[in-house]
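[1] can't give you the sequence, but here's the structure:
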């Protein structure tokens, strides 16, 4: 491994060239171990290519300087990479010239724009596994004296050992509070700097989070599609004064959901932000969740007539990921490390699980079943569980004291 790879190293990193060169050689040495399986080798090459770029250009450190917290930062980065690091096409990193030499491809980016699968449990677990294997190699070669990934794998929620049970994919009450607080904080900050677009972004996030949690909505039930176009008119009041929400879920099955006081308050707040009457009528065509990416909010004049719906679920996935990311940062600042780490693999579907899990403890199971759109009560009963935290706290109160 005496080849000189200096020409392939980035020029805009604060990491010394010789250090980056050693990092690259260590990665190549690890990758070629899998030469017998081209697929495996390709997976490791892709992962380490991303990791090196992040270490050098974002973190500004060598791979040998990474610690547990650094790996967590990298995982979060892969879940929600910036637009400048993504591409709609899977371009080759290098182009082969006629003389057989290679040239860096300026169109190459570390992530695909369609990599929403990066939020999936299996993908995150694979990232941990590949990085852990890489650091085991570095330890065996005495290039580093510890495996920063292994310290996380033993304590996080990505891989469970023992009785084979999985941690429930629900948010704790504290995590919910932090998510709501970051949305309100963004709204307050936007109001201070008088940014209409940032203000609407924050209020839209708060409303989407509230109805996703309060009505167990799937992400597909928040956006317009060929089968369903949700508007504010889907909220309606019956003759007894109770509010309901109509939606079409999996299997094109229509259902109506009880609207709680919390959800109704969130709806009123959101509609006031949009300069609408507090409560919708049967003729209200306002999209349930509106798009903010079409330049509508860059000019406040006549904005209401330009409201258009969201038709891409990926936008909602990213919106919720941003909420979880900001909540995680807030929790870390206040020393809530373990709770913060759990939010790394949280998704908008966790809101549905959380709402059902909370309500099934206080409402009749058949009512929750109908609101959730479950075919049988048995499915709803599966949400009756205690999280690991609740299970531990249940034994904290002393029963017998030794004197």
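    Sure thing, it's come through. Keep in mind the model is a prediction, meaning the values are calculated, not measured.

[2] contacts and neighbour counts: CA atoms only from here.
    Will do.

[3] Tell me how many other residues surround residue 23.
    19 (other CA atoms under 10 Å).

[4] tell me the contacts of residue 216?
    Residue 216 sits next to 351, 352, 353, 355, 356, 371, 372 when contact means CA atoms under 8 Å, 6 or more residues apart in numbering.

[5] Just the closest of those residues to residue 217, please.
    Top of the list for closeness to residue 217, among the contacts of residue 216 and by CA to CA, is residue 352 at 5.9 Å.

[6] Can you verify my assumption that that closest one contacts residue 213?
    Yes. Using CA atoms under 8 Å, residue 352 is in contact with residue 213, at 5.6 Å.

[7] Max pairwise distance over the contacts of residue 216: which two?
    351 and 371 (14.1 Å).

[8] Tell me which of the two has more neighbours.
    Counted by other CA under 10 Å, residue 351 and residue 371 do not tie: residue 351 has more neighbours, with 27 against 20.

[9] which residues sit in contact with residue 175?
    Residue 175 neighbours (CA under 8 Å, 6+ apart): 327, 339.

[10] What strand or helix carries it?
    helix 173-192 (DSSP states H and E).

[11] How far does that helix sit from its chain's centre?
    17 Å (CA atoms, centre = their mean, to the nearest Å).

[12] Show me which positions of that helix end up buried.
    175-176, 178-184, 186-188, 190 (16 or more other CA atoms under 10 Å).

[13] try it against this one:
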């Protein structure tokens, strides 16, 4: 039997009245644009300038235009939901109900037909662009639903929607037994504190620093990459930033106030905060700046990117930062001993955001007061910070080692 041509199969999938295109290129028929969505609130309550679902989504995304990393995630998830609503459900996003969202959860775990929804990564402007590369993992589904819940809650608060149907699913899942499987498990109960596991322990972090120190330094480009890698590692470990924050901020975000140094950061949702710069972090900043030929510390008008391209001095993107760290993490994995295979696998799976988790965990492990770690991490809820505390589990696990397996081998001959 001859294999089907995948390109021909993709072309044979009917596109319907709405093509699979990014939000900024989408043309939506009037009967699907949401003006008459069944979940629309009284227009007198409207707090945003939005007549259609697409306009409402754009208003939501504008709230995050100063947080590039968050913006990209929310844009991706909003586009996926909107396209699915229009193409699979044949209804506006503002008409989706609770049952629709349950169907969407299942769709995320297996987007079908794959030829219509999935494809290799491509530029948004090309016809090859697709919303998915393939089925989402359970953690990716969780990320997607968190983003969508933020969208729906925003539209309710803005007076655009009457209610948030996704919230009904979250309440129901809270009451369900643990034996329920599938992607719906990703909508976890808020009553359970799930510990953060995507961090590097001291042995793994030591391997990361060893991998950086092993980087070639003979040529100028090698030294550029080495010094930048040192500064990246120091910043992640000491300040616990998000990747998008390193992309968007400049050197003047480091400021001295009454003899103390702080990192002023605009984080998720445009929230402003400041993080204390410990002496070791200040020395790392001075070292990197002096290598770049800058003054030891920045002035208020210093618009130099925090992380610069070794090619042209332009700011590196969050995506490029992730690529740099992926290479370092893979090298670090090779430095771990053979009996740490599970840690090798974790390092190879690690991404830039693991650096933030590692920094927050290291702060708690070093004995910094939990209240101040919450401020450093910029967590609104103390329970979020508590997810990084593993001391009780470690003691619990240590106690378990007191129990030994009693086994008598009757076939063993006595000496």
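    Yep, that arrived. Since this is a predicted model, take the numbers as computed values, not measurements.

[14] Now which residue in structure 2 aligns to residue 183 of structure 1?
    If you follow residue 183 of structure 1 across to structure 2 using TM-score structural alignment, you land on residue 212.

[15] Contact partners for that match?
    226, 229, 230, 328.

[16] And for the second one, the neighbour number?
    The one in question is residue 229 of structure 2. 23.

[17] what residue of structure 1 matches up with it?
    By TM-score structural alignment, residue 229 of structure 2 lines up with residue 205 in structure 1.

[18] pretty sure residue 139 of structure 2 is in contact with residue 145, am I right?
    No. Judged on CA under 8 Å, residue 139 of structure 2 makes no contact with residue 145 at a distance of 9.9 Å.

[19] against structure 2, where does stretch 313-326 of structure 1 fall?
    Under the criterion TM-score structural alignment, stretch 313-326 of structure 1 matches residues 318-331.

[20] For the matching stretch, give me every contacting residue.
    With CA under 8 Å, 6+ apart as the criterion, stretch 318-331 of structure 2 contacts 69, 208, 211-212, 243-244, 246-247, 347-348, 350-352.

[21] Buried ones in that stretch, by neighbour count?
    318, 321, 322, 324, 325, 326, 328, 329, 330, 331.

[22] distance from it to structure 1 after superposition?
    Taking mean CA distance after the TM-score superposition for structure 1, the mean distance separating stretch 318-331 of structure 2 from the aligned residues in structure 1 is 1.4 Å.

[23] Quickly note the distance from the residue nearest the centre of structure 2 to residue 117 of structure 2.
    Centrality entry for structure 2: nearest residue to the mean C-alpha point is residue 353, 6.4 Å, by CA atoms, centre = their mean. From residue 353 of structure 2 across to residue 117 of structure 2, the span is 27 Å (CA to CA, to the nearest Å).

[24] Show me where structure 1 has its helices.
    17-31, 38-53, 68-79, 121-140, 148-153, 173-192, 196-214, 261-273, 313-333, 337-342, 349-359, 365-372, 377-381, 388-393 (DSSP state H).

[25] Out of these, flag the one nearest residue 232 of structure 1.
    If we rank those by CA to CA, the stretch that ends up nearest is helix 261-273, at 8.9 Å.

[26] quick one: buried residues of the closest one?
    Applying 16+ other CA under 10 Å to helix 261-273 of structure 1 flags 263, 264, 265, 266, 267, 268, 269, 270, 271 as buried.

[27] related to what we said a few turns ago, how about the residue nearest to the centre of structure 2, what's its match in structure 1?
    By TM-score structural alignment, residue 353 of structure 2 lines up with residue 349.

[28] With residue 263 of structure 2 instead?
    By TM-score structural alignment, residue 263 of structure 2 lines up with residue 245.

[29] Roughly how far does the residue nearest to its match when sequence neighbours are not counted sit from residue 209 of structure 1?
    Nearest non-adjacent residue to residue 245 of structure 1, counting by CA to CA, 6 or more residues apart in numbering: residue 235, 4.5 Å away. Distance, residue 235 of structure 1 to residue 209 of structure 1, using CA to CA: 17 Å.

[30] what's the neighbour count on residue 121 of structure 1?
    Neighbours of residue 121 of structure 1 (other CA under 10 Å): 15.

[31] Kindly report the same for residue 342 of structure 2.
    Residue 342 of structure 2: 10 neighbours (other CA under 10 Å).

[32] what do we get in structure 1 for it?
    By TM-score structural alignment, residue 342 of structure 2 lines up with residue 338.

[33] before we move on, the earlier item: ok, so of the buried residues of helix 173-192 of structure 1, who is nearest residue 128 of structure 1?
    Nearest to residue 128 of structure 1 among the buried residues of helix 173-192 of structure 1, with distances taken as CA to CA, is residue 175, at 23.6 Å.

[34] Could you measure from the closest one over to residue 163 of structure 1?
    Distance from residue 175 of structure 1 to residue 163 of structure 1, by CA to CA: 26 Å.

[35] got it, and residue 383 of structure 1?
    Where residue 163 of structure 1 is concerned, residue 383 of structure 1 sits at a distance of 19 Å (CA to CA).

[36] Of these two, which one has the most company?
    The neighbour comparison of residue 383 of structure 1 against residue 163 (other CA under 10 Å) goes to residue 383, with 19 against 6.

[37] What is the equivalent residue in structure 2 for the more buried one?
    Match for residue 383 of structure 1 (TM-score structural alignment): residue 388.
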